[in-house]
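Enquirer: here you go, sequence then predicted model.
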Amino acid sequence: MKHKLIDLFSGCGGMTLGFVHPDFCGKFESVFALDNDPAAVDSYRANFGDHAQCGDIEEWVKSGRTPKADIVIGGPPCQGFSLLNKKRRNDHRRALWEPYMDIVALSGARVFVIENVQGLLKSEEFGEITTRADELGFETTSGLLNAADYGAPQTRKRAFIIGWKRSEVTPVSFPPQQTHTSDEANKSLPRWRTVRDMIADLPEPEELEIRNEPAPLNLHFRRNPTEKSMMRYRAVPPGGNRFDLQKNRPDITPQCWIKKTSGGTDLFGRLWWDRPSVTIRTEFFKPEKGRYLHPEQHRPITHREAARLMGFPDEFIFTGTKIEIARQIGNAVPPDMAAAVAEVVAEVLRQKTKKAA
């Protein structure tokens, strides 16, 4: 029997994919998912079934329609904890862990998993979450994981809190053991997966829109840059960034970058072929937002390349506009990282099920 799973703030389902798909963990079954982004919910339904709902989590708590499940997973919106959010102390999104925990209680789950940005572990809310979990009968543990250590082709660091019912489940051993490494001397583990591993086989993109053809080319489309943008792309060498642009072509470098002489080393940067990608965010198609230029072609990465660098298989279905799909990709949990957490939880639940039998 597969363990029943609820995914809250599910997005398109990257975390669910790591738990339920046989190519990842495959020991869970999604029975309910909730998100307030209609396009993301449509993608979730296309991949996992019609049990995903689009709505407000606080209203759902009041509805009394929460199904029973073995585990609740999810990432309350991370912007409230993000260092990029300068007004985060009064951000209402910081409180969305509360209805999340309400659904943990209503579902009768024996385990919960919260995923978020690094700032969660040093926030006031971290203590509040663990206190609420204790009141509900959960023990908790937490840690910071690097997605690349678990097979994702991306150096994305994310915080996890795992809780388990102390009366029903044995303690969770966390973090999971690494499955991949950057240490070339360590021959016992495969090396980190790289940008080259994931996108080198793709041809240069030709179309400007989502293509009505099978994956991977459906999402492998280019932008339509201005001539000035093209000159800027050409001025950035392999592995370079905005400082190389300024050195090589100061005449076309934005004045705001010239005046800012430090920081932002990833801005307008090229990905490295033989390293994992940097963190893929929602505006990866804008190179001024990060290291999102192709390693050698004069363009930002495509939606398909971004999806692969997140760890999504080509057969995963994304629905919506270009902007909506980019948001789904950038907000997702890398499925490989989710699968590593899923394996830890599955072993704990397996032991409990075996004991009960």
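Expert: Cool, the structure landed. Everything numeric in this text was worked out from a predicted model, so none of it was measured.
Enquirer: from here on, just use CA atoms for contacts and neighbour counts.
Expert: Will do.
Enquirer: how far away from the center of its chain is stretch 140-150?
Expert: Distance of stretch 140-150 from the chain centroid (Cα atoms, centre = their mean, to the nearest Å) equals 13 Å.
Enquirer: identify each buried residue in that stretch, please.
Expert: 140, 141, 142, 144, 145, 146, 147, 148, 149, 150 (16 or more other Cα atoms under 10 Å).
Enquirer: wasn't the third one part of a helix?
Expert: Spelled out, it's residue 142. No - with DSSP: H, G, I helix; E, B strand; the rest coil as the criterion, residue 142 is strand rather than part of a helix.
Enquirer: quick one: contacts for it?
Expert: Taking Cα atoms under 8 Å, 6 or more residues apart in numbering, we find residue 142 in contact with 121, 159, 160, 161, 162, 174, 175.
Enquirer: secondary structure element holding the third one?
Expert: Think residue 160. In this structure, residue 160 sits in strand 157-165 according to DSSP states H and E.
Enquirer: what's that strand packed up against?
Expert: Applying 3 or more Cα pairs under 8 Å, 6 or more residues apart in numbering; DSSP states H and E, we find strand 157-165 packed against strand 111-116, strand 138-146.
Enquirer: next, the one to line up against it:
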Amino acid sequence: MTAEKEPHLSVARTATSPSAVQVVDLFCGVGGLTRGLEDSGINVVAGLDSDADCEYAYSVNNDARFVHANLLETSSDEIESMWSAGAVRVLVGCAPCQPYSKYSRGTSKEDPSAPVLRFAKYVDDLRPAVVSMENVPAVSRHPAFNGFLETLASAGYHISWETLPASGFGVPQTRKRLVLMASRLAPIALPASNVAKAKTVRQAIGRLVPISAGEANKVDPTHRASALSAVNLERIRNSRPGGTWRDWPDDLRAACHKGESGATFPAVYGRMEWDVPAPTVTTQFFGYGNGRFGHPVQDRAISLREGALLQTFPQDYKFEKAETLRSFALVGRHIGNAVPVALAKQIGNAINSHLEKYI
């Protein structure tokens, strides 16, 4: 892995051969997609994101360079300069998906279609050999996605897309993601599931040392859990793996649970189960009351590190400097928004197979 790098506005490299494959990762976040592509052997030359807080994690863990850029304003020429002359160009990304996600909190003031349509513009202007986009399934019901497909088709791309279960690619979650791949060379196949049996919570996080609510591990400070109030500590002590708040004594139930609306959210304040996949890891996974994010046996919500492992980041992936720990909300958002690394690796393998056949 590379050391920390200085931010820059442009990356230019010399291709080692006319068939060298180079990837630019748009809306890269802290690097889940980039890391998976690199694990598949693909050369990612740059990742771009408007969130400067992603730079540390992206740069210190990956061989690609981080470019802080507002992708709604960055020119196509700037992105084109990041590929070497003669390189086989690949453009990938996960346009911000909160407006389309059922887990989104609040209402964004920004046009939710803008990132997807901007991605389409880059494709139309730059005509890379291969394009891949990962997103929440609900984006397929938005007009912006239809616009993206129309742009690809008019530019001569062969298109494949489908909502895939992440558990079929080694991700220990019930998460489902829309994966799109397009090629100007020939029809392109989506990654095929390569996991016969879903990975479980136990397999992902069972080896970590126990910690208490509000505690951080001294060796790995990212293995830290949010504190619990006295009532929430009693609630989790009365919770069983896979159970609901209906298992609690009446005096522990919140007022919202006693109304008709609260009855429709049984997983809130729930514990995960050891031997099945976790629920979808959201940006709020570190909070016990935000879903079924209670640890299976320890009286706390899962830690930031455990959330990252459920997203299949390597255990040594750094999200924060040990001496300057960031807020739970910031690190949780970065982890929850990431493309699961194991799924990204299989996307990379599919790109490799396609290019080996057609270039």
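Expert: Nice, I can see it. Since the structure is predicted, the reported quantities are computational estimates derived from the model, not experimental observations.
Enquirer: residue 303 of structure 1 contacts residue 220, correct?
Expert: Yes - proximity of residue 303 of structure 1 to residue 220 meets the contact threshold set by Cα atoms under 8 Å, at 6.0 Å.
Enquirer: with distance to residue 180 of structure 1 added, can I get the buried residues of stretch 140-150 of structure 1 in CSV?
Expert: Rendered in CSV, the data for the buried residues of stretch 140-150 of structure 1 read as follows (distance: Cα to Cα, whole Å):
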residue, distance to residue 180 of structure 1
140, 26
141, 23
142, 21
144, 16
145, 12
146, 10
147, 10
148, 7
149, 5
150, 6
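Enquirer: nearest to residue 116 of structure 1 among those?
Expert: Closest approach to residue 116 of structure 1 among these (Cα to Cα): residue 144, at 9.6 Å.
Enquirer: what segments of the stretch 101-250 of structure 1 are helices?
Expert: Assigned by DSSP state H, counting those that start in this stretch, the helices in the stretch 101-250 of structure 1 fall at 124-135, 195-199, 227-234, 242-248.
Enquirer: for residue 47 of structure 1, which of the ones you listed is the nearest?
Expert: Closest of the helices of the stretch 101-250 of structure 1 to residue 47 of structure 1 is helix 195-199, at 21.6 Å (criterion: Cα to Cα).
Enquirer: structure 2: matching residues for that closest one?
Expert: Against structure 2, the aligned range for helix 195-199 of structure 1 is residues 201-205 (TM-score structural alignment).
Enquirer: how far does stretch 23-30 of structure 2 stretch from start to finish?
Expert: 16 Å (Cα to Cα, to the nearest Å).
Enquirer: quick one: that stretch aligns where in structure 1?
Expert: With TM-score structural alignment as the criterion, stretch 23-30 of structure 2 aligns to 5-12.
Enquirer: which residues touch that stretch?
Expert: 15-16, 28-37, 40-44, 69-77, 100, 318, 328-329, 331-332.
Enquirer: could you list which of these belong to helices?
Expert: 15, 16, 40, 41, 42, 43, 44, 100, 328, 329, 331 (DSSP state H).
Enquirer: my read: the last one touches residue 282, true?
Expert: When you say that, I think you mean residue 331 of structure 1. Yes - using Cα under 8 Å, residue 331 of structure 1 is in contact with residue 282, at 6.4 Å.
Enquirer: distance to residue 204 of structure 1 added to the helices and strands packed on strand 157-165 of structure 1, as a markdown table?
Expert: Formatted as a markdown table, those follow (distance: least, Cα to Cα, whole Å):
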| stretch | distance to residue 204 of structure 1 |
| --- | --- |
| strand 111-116 | 34 |
| strand 138-146 | 30 |
